[in-house]
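Participant: here is my input, please return the structure:
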Amino acid sequence: MDCVFCRIVAGDLPAATVLDEPDLVAFLDARPVFKGHVLLVPRQHVVTLPDLPAGLRDPFLETAQRLARAVVDGLGAQGSFMAMNNTVSQSVPHLHLHVVPRTKGDGLRGFFWPRTRYADGEAEEYAGRLRQALS
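Facilitator: So this is what the prediction gives:
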């Protein structure tokens, strides 16, 4: 299995999992724009949004809505930025939606995505806060 997201979904690679459901998984981006930056992926290997089976469209969007609320409720963000690349600039060829916590004045401008890192144990703390907000 060459797809890094398929390997995360299968449990072969570690990730700070935020949501684990029958058709969808969400986990923290290893190189977040801001701490709490979540990636939502279908379990099934799907490369782009046009490839997403019709039966997953509504669950995918509903879960995106839940994650948008969770970054506000669980992390104290004022809102979120959500983005998805299809082929061009898609770093992993597996459909994924970025849910990035936002706060006014956080410095994110346009499509320049600065990246940060988590300190030891910090990713799991953020994932836990998001899991709690989702429950």
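Participant: contacts, neighbours, all on C-alpha from now
Facilitator: OK.
Participant: show me the strands in the chain, by range?
Facilitator: 17-20, 24-28, 38-42, 79-83, 97-102 (DSSP state E).
Participant: this one next, for a side-by-side:
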Amino acid sequence: MEDCVFCKIVRGELPASKVYEDDAVLAFRDIRPQAPVHVLVVPKKHVASLMDLTDEDAALAGRLFAAARAVARQEGVAESGFRFLTNTGPDSGQVVFHLHFHVMGGRRLGAMG
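Facilitator: Below you'll find the predicted structure:
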């Protein structure tokens, strides 16, 4: 998608503070962090939301989870705990319609739900 902000970051057209990258996934610091550690994990392939993943994207989904584990270890929150979440659709608060997961930690996070 030409005008997608995360696609522009993946292509190097916009700056980002990268913390992890492989051939399928990019992870970078959120510009409005909600926790001491707040990293976004995105597929390099444009996928609008979790609902747009297909059966053919099963390997990509696994790569996103593996990247989240790597980020948690690298950022020092793997042992203390972290939140790994995605917002899907407007009612969830999804603002950028490129699938992305938040890795958040570095302090005790409030209960959800």
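Participant: next, format the strands of structure 1 as CSV and append mean neighbour count.
Facilitator: Below are those laid out as CSV (neighbours: other CA atoms under 10 Å):
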stretch, mean neighbour count
strand 17-20, 20
strand 24-28, 23
strand 38-42, 25
strand 79-83, 16
strand 97-102, 24
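Participant: out of those strands, which is closest to Asp2 of structure 1?
Facilitator: strand 38-42 (15.8 Å; CA to CA).
Participant: check the mean deviation of the closest one from structure 2.
Facilitator: Strand 38-42 of structure 1, aligned to structure 2 and superposed, deviates on average by 0.2 Å (mean CA distance after the TM-score superposition for structure 1).
Participant: so that strand versus strand 79-83, what angle?
Facilitator: Here the directions of strand 38-42 of structure 1 and strand 79-83 differ by 40 degrees (axes from the mean of the first three to the mean of the last three CA atoms, to 10 degrees).
Participant: now for strand 38-42 of structure 1, which elements pack on it?
Facilitator: strand 24-28, helix 54-75, strand 97-102 (3 or more CA pairs under 8 Å, 6 or more residues apart in numbering; DSSP states H and E).
Participant: so which bits of the second one are buried?
Facilitator: This means helix 54-75 of structure 1. Buried residues in helix 54-75 of structure 1, counted by 16 or more other CA atoms under 10 Å: Phe60, Thr63, Ala64, Leu67, Ala68, Arg69, Ala70, Val71, Val72, Asp73, Gly74, Leu75.
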